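1. Pasting a predicted model and its sequence here:
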Amino acid sequence: MKDGRLPKRQYTEEFKAEAARLAGSVGSHEAARRLGILVSTVGNWARRQRASVESDGRLPAAVTEVATRRPVSELEAENSRLRRELAEAKQDVEILKKATAYFARGSR
C-alpha cells in the first residue's frame, strides 16, 4: 500500500450477489458506501447479475442459496433476538454514561 493503492480483495459469490441485490434496491453509490467498496465494483457485479438473469431467465445460484437458506420463522426469531440484544446493549451504555457523569462530578 506504499503507492496509495488498495490491496486486492477477494469476495465470495454470495457477497457479490447480495451487493448486487442491494445496489438494485438502494442504488450503486449507496450500496458501495454502505459496504465500503468502490462504486464501479458494485456496478460491475450488478451488471453481471442482470446479464446472467437475462441470458438464462434464472437467478444465479448464490442468490437462490441466500434466499432459500433459512425459513422466515428462523429469520424472525433471529431478528427478535438481535433486537433484545441491542436493547440490552443500549441500556448498558446508558448506565455507563450515568456512572461516568456521577464519578466525574465527584472528582471536581
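-> Cool, got the structure.

2. Only C-alpha atoms from now on, for both contacts and neighbour counts.
-> Noted.

3. Just say helix, strand or coil for L86.
-> What DSSP: H, G, I helix; E, B strand; the rest coil gives for L86 is helix.

4. burial count for it?
-> Close neighbours of L86, defined as other Cα atoms under 10 Å, add up to 12.

5. mind listing what it touches?
-> Contact criterion Cα atoms under 8 Å, 6 or more residues apart in numbering gives no residues in contact with L86.

6. Presented hereafter is structure B, for comparison with structure A:
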Amino acid sequence: MTLQKWMRRADIDEGAKPGQSRTEATEIRELRKRNRLLEHENEVLRRAAAYLSQANLPGKGSTRP
C-alpha cells in the first residue's frame, strides 16, 4: 500500500497524472498564510483609521475650536 502511494505521488509530481504536486501544495499553503496575515494587517489599519477619524471630530475630545 505504501509503495502504491509513493508511486502515485511520484506520477503526480512528474505530471503524468492529474493532481496537486507537493510544490503546488506548499505554495498554496504559504499563500494562504500570507493572505491571512495581510487580511489581519488590513483589519488593524481599518480600525486605526476609524479610531483616528473619531478623535478628529469636533466636540469629541478635540482641542480645536
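-> Yep, that arrived. Worth saying up front: this structure is predicted, and the values here are computed from it rather than measured.

7. aligned partner of T26 of structure 2 in structure 1?
-> Matched by TM-score structural alignment, T26 of structure 2 corresponds to A77 in structure 1.

8. What separation do you get for L57 of structure 2 and A48 of structure 2?
-> Separation of L57 of structure 2 from A48 of structure 2 (Cα to Cα, to the nearest Å) stands at 15 Å.

9. Which stretches in structure 1 count as strands?
-> Ranges of strands within structure 1: none, based on DSSP state E.

10. Return the residues in contact with the most centrally placed residue in it.
-> Nearest residue to the geometric centre of structure 1 (Cα atoms, centre = their mean): L35, 6.3 Å. Contact analysis of L35 of structure 1 by Cα under 8 Å, 6+ apart lists A19.

11. try 10 Å
-> 19, 22, 29, 42 (Cα atoms under 10 Å, 6 or more residues apart in numbering).

12. from what I can see the last one touches K16, true?
-> Yes - at 7.8 Å, V42 of structure 1 and K16 qualify as touching, with contact defined as Cα atoms under 10 Å.

13. Can you pick out the residue with more neighbours from these two?
-> V42 (25 against 20).

14. Map the more buried one onto structure 2.
-> Counting by TM-score structural alignment, V42 of structure 1 lines up with no residue in structure 2.

15. Then A62 of structure 1?
-> A62 of structure 1 maps onto nothing in structure 2, by TM-score structural alignment.

16. can you map out the helices along structure 2?
-> 2-14, 22-55 (DSSP state H).
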